[in-house]
Structure formats: C-alpha cells, structure tokens
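**Student:** the sequence and its predicted three-dimensional model are supplied below.
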Amino acid sequence: MLQTVLIIAGILASWAAFAAWLSHRQGISLHQALLYAPLKLAFRIDDSSLRAAQTPGPVIYAISHQSRLDPALMLSVLPNDTLHILDEPSARAMWLEPWRELARTIAFKAQHVFVNRRLTRRLKGNGRLAVYFPFDAEPDVKSFRLYRAVAKIAVSADAKVVPIYIRGSSHLPGAYEPAAKTPRQLLPKLKIMALPARTIGELVDEAGPIGVTTSNALFDRVAEARFFSQGRPKTIFHAVRSAALLYGAGRVIAEDVAGDKLTYRALFAKSRMLSGKLVEIGTSGDIVGLLLPNAAQSMAIFLALQSAGRVVAMMGSGVGPLDLVRDGTIRFVVTSRSHVEKARLGEDIAAITAAGGRVVYVEDLEASVTAAERVAGWFAWRARRLPRQADDAAVVLFKQTPDGQRGVVLSHANLIANAAQIEARLVLSRSDTILSVLPLHTALGLTVGLILPLMKGVRALAYPSPLHMRQIPQVAATRRPTILFATDALLSAYGKAAQTSDFESLRLIVSGGERLRVATRQLWADRFGKTIMEGYGLTEASPVVAVNSITHGRPGTVGRLLPGMRMRLEPIEGFEQGGRLQISGPNIAKRYLGTDEPIAGNGWFDTGDIVSVDREGYLTALGRAGRLAAADGSTISLAQVEEAAEAVWPETVHAAIALKSATGGDRIVLVTTEPEADRAVLARQWKRLGFEAGALPATVLSVRSMPTTANGRVDYAKLAELAEEALGLSSAA
C-alpha cells in the first residue's frame, strides 16, 4: 500500500514539476500548465513558435479548427484572459469542461456573421479573442463570411492577428475531416505553428502596391500558417518517406495504365535495390539524365536517383541539350529499352552516345540485382543511400528560350515548398487520384504528377503520353480519377474527343502552362458541367505561382498568389495596363545550370511576364515581355492579339508572332487553324468589337494544325520558322 502511495505521489510530484516548468517557459498559469502537461507529453507537441501568442493586446488568434482536441490545446496555451469563441459542439462537450474553466468561452455558429460592438470594445481594451475557423483549406461561401467578419472587427479595433495551425491535428481520432480522406493516428506528433502578429493594415501593405481586400489578407495569412507549419524541409526522399509512414506503407500510391501498381513500401524497396547500382555511376552530386515516360516504375527510378544523391536532369525527346553531354555536365543518361523502342528514340540515344554520354538501361540495372539485394531492399526500404541537404540541387529542368534550352536547377527545398503551397491552397486528400498525363520532363508534370502525390498521399495514375487524345478520356472513364492537370490545348482536345460521361469522376480540373481560352472553358462547362481552374507558373518557380480555387476563383484570371510568396509590378514603358511581374518565395530556383549567379537578384525574380492585379489579388496574364510588338507607335501584347482573334473565331486555335519588317518595325502575323480565315473579315470584326486598331495583324496565315510542344503548348519557335518561310522573311521577334 505504501509503495503504491509513493508511486502515485512520485507521479503527481513529477506532473507538478513539469507543469511548473511549462508555466514558466510558456508564460501560462499553473492551472493551464497542469492540464497542458499530459497533452504535451502524449502528443510530443512542438510549441516553439508560441511566443507569437504572447503579444500584447488587442489581438485576435485565428485558429484553423481541425479536430475536437484543438480547443483544449488552445485553452491550455493561450493567455487566460482570451475570450474563446467556440463552435457549439465544443461549447457543449462534457470532456472539455476542465479546459473551459481556464478562460471565458462563448458558443457560436461559424456560418453566422457576428460583427458587434461588444467584441470590438473588448479588443480595444487590450483584449484577446480566439476565433476557430473552419478547417477546410478552401471554405465554402458561407464559412468565408467569418473571415470578412473577423477582418472587420480587427480593422475596427486596430487589433493584431496571430494565425495558428496545428500540424497533425487532422490525423487525430477526433478530427473533422472524414477518415476516408485523412488517415487517423492514435497519438500523432503535433506542431503548433503561430505566426508573428500583424495588423490587417500591415498584411494589406505587405501584399504590395496593388493591395488586397482585408478578408483575403486574413485568409492568406491563415493559409500561410498552414504552409509554414511543415517546418524546414529536408529532402524529397525524406518527404516521401514521411508520407509513407503517415499514410501507410501498404497504400498503393502509384499505378499506370500498363497495370503496374506500387505501394509506398514497394516504391521504396525498388528504389533501394536500384540505388545500390546507381551509386556506382559517377559520384554524389553528379547530374544524371533521366529519359523515361510517365509510369509507376519511372517514379521508383526517380526516387532511386534521389536516394543515391544524384541530381536528376529530366529529359525527353529533344529535351536536354546534347551540349551538356558533350561538355561532360551530363555523363550518364538512365532510360529503358522498351521506352526507346516505343517512343522511337533511337536517334536521340545515338546522339547521346556520339556526344560521349553513357546510356544506362533500367533493364540491365534490374537484371544485376541479386536475390540477397532484393531481400535487403524490402527490409531496409526506409534507408537512403547517400545524405543530401534541403538546399542541395535535386532536379534540373529545361525550358525553351529564344536562344535554345536553358537548365533550371531546383533544390529539394524548392520542390517540397511548392508541393506544400499547392496543398495549402487546393483541397487534396488520400481519396483523390491524380491523372498524370503531363510529361515528367516538364515542370508542371514533375511537380503535380510525381512529387505532390507522393508527398501528400494522393494516388498518381500515370499515362505515358498526353497526346493520346482519344485514349485518355477512355482511361478517365474506366479508372475514375478525381484530379486532372493539363494545358489548354490538351483540355480542348480531350473535351472534343470524350463522351459526355468520360470525365464524370473529376472534381478538380486545373489548367496551366498557357492561357486558358474561353472556348475551352465553355466546352467543359457545356459538355461535362465542369469548371476549369486556371493557374499560372514557370519553371523557375517549381513551377506553380498562382491558381484559382473553388472559393477563390475568377474566370479570365490565373488566380491568386500561393501562400509564402510575394509579388511586385515594374512599370513597362509604352504599356499602360499592368506591369512586369517580379516574385519572391521559397519555391524560387537558386540558379541556372552553368552559372553560380542567383536567379532572384536582391531576393526578387523577374518572371518576364506582364500581368495586372485587381484589388482582391487576382492576377490576369497579359503576355510576356518577350512577346511584345511595336506597331503604330504603340506597344502591343501578342497574347492579347490572340485573345482578340479568339473572339472572332472562337472554335479554332490562334497564335500571334512579330516579324521584323524592312523598316525596322514589327509586323504582327496571326497564324490560325481557322480554314476560312480572311484579314478583311477579321478587320471588320476587329473594329466592331472595339479592339485597338494598331493590334490588327498585318498578315493572317491559315494552317491545318498548330505546331505544338510535347505537352501540347504552341511551339512559337517552329511557328516563326513557318511564317518566315511562307512570307519570305527572316528574324522573328
């Protein structure tokens, strides 16, 4: 009996001592610390950012409410003079009674607007409010009214806002997200992320000279807490391994139309086996070319190269300059014989070999793996081969420039950040399946077709070529994916080739890589009842910069900036509307291949794109600085010429280029697939629709099909050659 009493006394004494330490460390009352202590131990809570919560009032704590445990945590750690505005279930729950005694609470329905003078007066007296926002990354219209209400109160009281996000809370047994979408863990590790206090006015100012509405400024700040809660990224290998442990090693995460399926464990086991062979190719940090199609096995090879400490240069037919092989920058290229045969890459392989590169075939690597290595791979599937750091180069992607292809070096931190930014803006869950059609050697294809699904537990259904216009709708009809990322050209082709029921399972369609035409948007709305969310990005940004979403969507724009990013506009002489977009953020690449000069000088990267931004933060793409023409003393955006042509002939594809004339000015040429294209007809409609006279193309060329790149985008380089040949000119602008 005495021994039991002593044990109990020892436990209570330890509890009290730990609570006293927490009280001193966190600046909370002993009563709060006594209730917080068991939670802190059980969930191994990282609360290092909570100093932001101790800011003097008036202050509003904007809490992303993900589980029933969140109010208990917040009542334990926030100053005890905070008024907590709880949802009705939390206000009535019997088990929360000990925590509700820690501070004053009131019940409230999140869908109701509650701007009133009492709350404003309480804040003005250096008061504190804790408001629990709906847990959705994209709240519905009714729930978003809460952001407007809180922003109005914050402005009226000149109160600071501290957003709080509890990483891991959505995996608790009491989480609000359905278990079918988010895996449950009995005692997940939690991290409380509290961002530094800012007033709404400061948030609006930080958005840039264009500004943003107060409610969107608050919404974006809450989204940033979600994004930054991931902490400092490690490597792609670590990020995917963490996802495997969270979502389950036995979860099927990658599959393809050939029938291959890989669970997380199988993915890592295969990469472990092959990485043992790949470490013998070159040394750590070497750039190794990867020439493989969209397939489940390709994902394993990519992960194997990451495990082996290699920088992966994503290559395709004609993508990945041979000069890099010739000068020794790329000494090895990994591919497969089946892919070389099916994609007819014999000439590419011969050119690589002739340039001095060594071609490594996956079939040979697999054949060299011994039975013992296979067994070891399955047992040691979580182990990497060679260490790498977050800021080390992970991938090289090639983008087309007027001077040829340019390599963009992206770090592990860049790619992981962009995947987390996308997740903080779009609603993704483990019940989703992404139909991955974009080639892996494109920035969007790599991020949304491989890195994002592997990191976030979203199944990836890989298809080898985006140009199979009739087969892809059939795949969608039978395999029923829920998410599709594609370009305008691809979406237009799929929409025309598909049956009306083929895309029934899709809940999220995102367009990127080029401007989404009105005709494509209307086609999907009329035939399938689906809304396409347009986005914007570039290779140097890993690549997504902005995107429309369900709550924040505006047709004709490319959406709003992703969390963690900032922008500014530089005026362009002769161009009155908008400006040249400059951006900063953790997803911006560090450098180009072959140079040590940083891409983002003084922390800002010049995109070369011309955009306008409205008062709610929506970006409208107006064209590229490199795609401007000087005509009749005006600066003309060729992208806007294309939009004008689309208004005249909405069912066909148009591309505008500028060719240097004999007088030294620009001659605008419109190339179109409209068979009846006639400049006289275009001129009459042009004037009637009110387009700028100086932007009227000098020449209209009709073609049977528009030259495109591997992912379906207009190939302007080939287009210029075609126009020069047809007109007998030279030097396209």
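**Tutor:** Ah, there it is.

**Student:** from here on, just use CA atoms for contacts and neighbour counts.
**Tutor:** Fine.

**Student:** so for the protein, the centremost residue is which one?
**Tutor:** By C-alpha atoms, centre = their mean, the chain has its centre lying nearest to residue 422, at 3.0 Å.

**Student:** where does residue 427 sit: helix, strand or coil?
**Tutor:** Judged by DSSP: H, G, I helix; E, B strand; the rest coil, the three-state class of residue 427 is coil.

**Student:** sorry, wrong one. I was asking about residue 484.
**Tutor:** strand.

**Student:** buried residues in stretch 232-239?
**Tutor:** 233-239 (16 or more other C-alpha atoms under 10 Å).

**Student:** so the residue nearest to the centre of the chain belongs to a helix, correct?
**Tutor:** Yes - with three-state DSSP as the criterion, residue 422 is part of a helix.

**Student:** and the closest residue to it other than its chain neighbours, how far from residue 541?
**Tutor:** Nearest in space to residue 422, with sequence neighbours left out and distances taken as C-alpha to C-alpha, 6 or more residues apart in numbering, is residue 562 at 7.1 Å. Using C-alpha to C-alpha, to the nearest Å, we find residue 562 at a distance of 11 Å from residue 541.

**Student:** do residue 294 as well
**Tutor:** Using C-alpha to C-alpha, residue 294 is found at 22 Å from residue 541.

**Student:** ok, and here's another one to check against it:
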Amino acid sequence: MSFSNYDLSPLALHHAFFATARRCWKQLAIADSTGQELTYGRALTAVLLFAREIRRRTPNERMVGLLLPASAGGALANIATLAAGRVPVNLNFTAGEDSMAVAVERCGIRTIITSKRFLDKIGISLKPTPPGSPAPDLVFLEDIRAGIGTAAKLTAALEARLLPLSMLTARYGPTASDDNLATVIFSSGSTGAPKGVMLSHRNILSNIEGFADIFPMTAADCFIGVLPFFHSFGLTGTLWFPMLTGCAVAYHPNPMDAKVVGELAAKYKGTMLIATPTFVNAYMRRCTPEQFANLHHVIVGAEKLRRPLADAFKAQFGIELTEGYGCTEMSPVVAVNTAHAGEPLPSKPGSVGRPVKGVHAKVVCQHTGDGPLIGREGLLLVRGDSLMQGYLGEPERTAEAHRDGWYLTGDIASIDEHGFITITDRVSRFSKIGGEMVPHLKIEDAINDVLGEACAAVTAVPDEARGERIIAFYTKLDVPPAQVWEQLSQTSLPKLWLPRRDNLFPVESLPTLGSGKLDLRGLRELAQRHAG
C-alpha cells in the first residue's frame, strides 16, 4: 500500500514513523557508512530509548539542538527528539560558529545533542550567545548509549513490539495539530543573515504525500542519503520520506566522498539518490556503472542542471537525471521534472517540471504583480499545505515573503500552458549597470558554454561610474582570462553584460555551502578581495 493511501493528517511525524515501524518490523530501515544497520523494529526501540533520555535531560525545554551528520545516529536523534515532546533544530555546522550561535540564540536552545567523535572531526567550539550567557549543555550520544541499562532496554523493546499503537502515541510526544512545530531549519544565509524557517508536522507530511505521489516506494527500495539534515531536502527527502514510506536509507555524511557513496550504493542496492549537479559531477569521476546499477531515480536540485552533464551521466550510467525545484519555506519540494499521475506529458527538457500534488504555482509581473502570466517571465509564487508557518521571531520578514497567501520565491521563472516551470534567474542575482538589469545566471551560462563545463560563478561589486561591475570566476585553470573574454565577446551576450578582461579570475574552487549550493555571500567577499 502506498504512502498516499494512508490518512496521516491527524498524525505527528514520529507517530507516523511508529505506525510504519510496526508494519515493516523486520525490514531494513537505516544503515550508514560506519557499518550501523537497524531494522524498523530495532530503530523504533532505539527511538523510544533515546526519547526517554532526551526528555529526562531537557526538562522545560521546547527546542533541542542537534549537531550530528547524516547517519543512523542523526536520524534516530531527530525522531527521538520529537518523541520526547521537543522540537529538533539541526544546526548547520558548515556555516561557521557565528551562524550556529544565531540559531542557538533565536531558538532559546539550552541543550545540544551531538557526538564526541563528530565534534572532534569538525573542530567546532560552540560560542555562548549573547556574549556572557551560559553556553548550551552538550549531551553526547556516546554517553546516552552508555547510560542505558538492561531494564530500560527491555522495557523499550516490549513497548515497541507489544504496546497498542494508540497507547504508544499517547506516551511519546504530543499528537500534532495543524500548527504544531516539527522543526526550525535555518536558511543557508548565502545572501544575508540566516532565517529560521518554522515547519509544522502538517507542512512536512503534506510535502511527503506530494513526493510519494510521484515516487511510490516499496520495501525493495533504498535511498542513498548524502544530504545533511540541516538542509530541508536532507530532512524531508532522506529522513522522513523513507522512514514513513517503509523503504530503507543508507547514509554517508560527505556527499563529495564519491568513492564511499558508490560503495554504499552497491552494498545496499540503492535505488534513489537526491544530490546536486556538483555532487553528480564527482560521482561520474569516481563511481562505476556497476555501483549504480540499481538506481532508478537520481534527483538533482539546488543549482541549474546543464544538458551536457545530464547527457554525460546518462551515457555513463544509463540513468536520466531528474531535475527538481524547491525551497525550505515549502518543506521543500515544489516541482519535479518527471511523470505525474494523470498528466499526458512526462517531462520537459530545461524545466524543473510541474508542481507536486498539493502545491500550486503561478508567475506574475515582478513590478506590478499582474498575472498569472503564461509563457512569459516573471516572479514565481507558490502556495500549498507545505508552506511554512513563518520565520522564527521575524513577523515583518514573514509578511514581506508573502502576498495574499502566496510565497514569493525570489526566482524569475516562466510557466507554460502545460504547467511546466522553467527557472531563469533569481531577483537577488541581477546587477543594475548603467540603468539596465543584468542577469548573473545568463553570464554564467555563457562562460560555462565557452569552457565546456559548469565551472563559473558571477557576482558584482560597486562601481562609481556605472553602479555595479560584473566579476566572474571560473575553475578551469588552464584557460587564461584573455581567451575566455575573447570567446565571450563572440557570443550573443550584450556588450553591457560582458565582464572586463581584468574582472575574469581563474580560481581553484568556488565557495559553496554544505548543501552544495553556491555561497553567494562568500562569492561577493571573494570578488571584493580580487577587485581591490
């Protein structure tokens, strides 16, 4: 029976997991690259054990920080925190200590669950916020495991297996209403201060139903989970989606570690992978067709999928890359470029597909708000049950992000008569030069076409004469800037859009976030250093 056949509207996420675990008791649920393997029955037992400990260690606390990688322990900690009646907040350890401190302060986090081994590996010390306040207490998974006695283990095992589901749900965590908070995900802060996106149980469940409508899963399916849980696609797509649909998931915390990702896919016969074009590029260099032999779906997002990459991946692995689109504020899946039930056209090259079930999209004039526009570029607006509750502690910012119940994505897009969405740029990724709006993405595409691979990033710095000045970086080090400029000047790019010769810079790597997205703030800082 598919996920969409269950009425999950009155359920909390962890209660839905309880039901799935009972139904799939002996099936593999979670594995990771350290060798951990848990059936659904063992996973449920572990969740109940952890939930009791979390509840005992966090009296009178609403939100609990989680500083853990994509792993069996990280997945269990997320489910157990909800089962303990607390709201899990996965901290973005790739964004730096200052950004983590902002999340801790805004959420009022007094306890952070982490791992000694992981903390040593990432080398982060947590700062008290605001200065002078006590630092959050660190609770280590290793200590929780060591402190659990035989009697507690036996009690949890009996509860997990024998306690009626109604009693189990009453004992562990409150039943979710429409507005019950399930998590707070902090945006990457790639364009400014990070925002705390509040997602309810209903938001995430609604998004999972839309995703499951396109990708019905079975017990034979296995996700390869490489995205971090502080990323919305990692949390919804590689934790809650597999755990509520009864398939397995195998985690590895480093998505760029292609060798291990390939080995994991081969070992667990992975059938589904969510990644970014950057990660996929790495897999093409290190993974073999035999390792990916069981993959049915590879969904890519976070950055534009270029046709040459899609063609090369299909030629190497025999798999068509599926481009998707989403945003944290929508929990996060908005559209997927693959077949939808009842639709005559399966996909459209160059688009991100049609909205998933339960999500609606329209394009309006960026300046007047008139619309909906069909076949014309404008500002993309979306809405649905997966739309966030708002930004934590920022009512004005929340109001600015909405228009008559629609979320303003900040993306420039077009929607054709069949509902296919094509993203063309972001509002924030334009420069005003000589009074004209210049799109960064179109310049990046031109440079990538010239160089034959996706290796360019464009930003701008202030310019006294023309308002802004385009700065472009690329990672193909064997091509001198003069050659790049010469070839660019022969393309159809307007002369106003062309970066100057001395504003083209080859670099070893482009700044990226832990999610694989381009770090726009880091890119601007890099441009300021190079531009002088």
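**Tutor:** Cool, got the structure. Since we're looking at a predicted model, the values are computed, not measured.

**Student:** any idea how far residue 214 of structure 2 is from the aligned partner of the residue nearest to residue 422 of structure 1 in structure 2?
**Tutor:** Mapped onto structure 2 by TM-score structural alignment, residue 562 of structure 1 lines up with residue 356. The gap separating residue 356 of structure 2 from residue 214 of structure 2 is 8 Å, by C-alpha to C-alpha.

**Student:** sorry, back to before: count the neighbours of the match of residue 562 of structure 1 for me.
**Tutor:** Using other C-alpha atoms under 10 Å, residue 356 of structure 2 has 23 neighbouring residues.

**Student:** cool, and residue 476 of structure 2?
**Tutor:** Neighbours of residue 476 of structure 2 (other C-alpha under 10 Å): 18.

**Student:** hang on, isn't it packed against residue 454?
**Tutor:** No - between residue 476 of structure 2 and residue 454 there is no contact under C-alpha atoms under 8 Å: 9.6 Å.

**Student:** what residues are shared contacts of those two?
**Tutor:** Overlap between the contact sets of residue 476 of structure 2 and residue 454, as judged by C-alpha atoms under 8 Å, 6 or more residues apart in numbering, is nil.

**Student:** and what about residue 437 of structure 2, helix, strand or coil?
**Tutor:** Assignment for residue 437 of structure 2 (three-state DSSP): strand.

**Student:** now do the same for it: its match in structure 1.
**Tutor:** Going residue by residue (TM-score structural alignment), residue 437 of structure 2 aligns to residue 635.

**Student:** mind listing the helices for the stretch 151-300 of structure 2?
**Tutor:** 165-171, 201-214, 232, 241-245, 258-267, 277-286 (DSSP state H, counting those that start in this stretch).

**Student:** any idea how far the counterpart of residue 461 of structure 2 in structure 1 is from residue 13 of structure 1?
**Tutor:** Alignment note (TM-score structural alignment): residue 461 of structure 2 maps to residue 659 of structure 1. For residue 659 of structure 1, the distance to residue 13 of structure 1 equals 83 Å [C-alpha to C-alpha].

**Student:** same deal with residue 315 of structure 1?
**Tutor:** Distance from residue 315 of structure 1 to residue 13 of structure 1, by C-alpha to C-alpha: 63 Å.

**Student:** so for these two, which sits in the more crowded spot?
**Tutor:** Neighbours per residue (other C-alpha under 10 Å) separate residue 315 of structure 1 from residue 13, with residue 315 holding more: 25 against 12.

**Student:** wait, what's in contact with that one?
**Tutor:** So residue 315 of structure 1 contacts 289-292, 397-398, 441 (C-alpha under 8 Å, 6+ apart).

**Student:** hmm, which of those are the buried ones?
**Tutor:** 289-292, 397-398, 441.

**Student:** now those in JSON lines, with distance to residue 3 of structure 1?
**Tutor:** JSON lines is the format used below for these (distance: C-alpha to C-alpha, whole Å):
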{"residue": "289", "distance to residue 3 of structure 1": "68"}
{"residue": "290", "distance to residue 3 of structure 1": "66"}
{"residue": "291", "distance to residue 3 of structure 1": "69"}
{"residue": "292", "distance to residue 3 of structure 1": "68"}
{"residue": "397", "distance to residue 3 of structure 1": "67"}
{"residue": "398", "distance to residue 3 of structure 1": "71"}
{"residue": "441", "distance to residue 3 of structure 1": "68"}
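
**Student:** which of these sit farthest apart?
**Tutor:** 292 and 398 (15.1 Å; C-alpha to C-alpha).

**Student:** and residue 1 of structure 2, how many residues sit next to it?
**Tutor:** Neighbours around residue 1 of structure 2, by other C-alpha under 10 Å: 9.

**Student:** please pull up the equivalent of residue 518 of structure 1 in structure 2.
**Tutor:** Looks like residue 518 of structure 1 aligns to residue 307 there (TM-score structural alignment).

**Student:** can you check residue 610 of structure 1 too?
**Tutor:** Using TM-score structural alignment, residue 610 of structure 1 lines up with residue 412 in structure 2.

**Student:** tell me how many other residues crowd its match.
**Tutor:** 22.

**Student:** looks to me like it is in a strand.
**Tutor:** Yes - Residue 412 of structure 2: assigned to a strand according to three-state DSSP.

**Student:** and it, how far from residue 335 of structure 2?
**Tutor:** Residue 412 of structure 2 sits 15 Å away from residue 335 of structure 2, taking C-alpha to C-alpha as the criterion.

**Student:** and what of residue 57 of structure 2?
**Tutor:** For residue 57 of structure 2, the distance to residue 335 of structure 2 - C-alpha to C-alpha - is 40 Å.

**Student:** the more surrounded of those two?
**Tutor:** residue 335 (24 against 14).

**Student:** so how far is residue 210 of structure 2 from that one?
**Tutor:** From residue 335 of structure 2 over to residue 210 of structure 2 (counting by C-alpha to C-alpha), the distance is 9 Å.

**Student:** residues that sit against both of the two, list them.
**Tutor:** Joint contacts of residue 335 of structure 2 and residue 210 (C-alpha under 8 Å, 6+ apart) are residue 356.

**Student:** map residue 522 of structure 2 across to structure 1 for me.
**Tutor:** Using TM-score structural alignment as the criterion, residue 522 of structure 2 maps onto residue 718 of structure 1.

**Student:** which SS state does that match fall under?
**Tutor:** helix.

**Student:** contact partners for it?
**Tutor:** Residue 718 of structure 1 makes contact with residue 707, according to C-alpha under 8 Å, 6+ apart.
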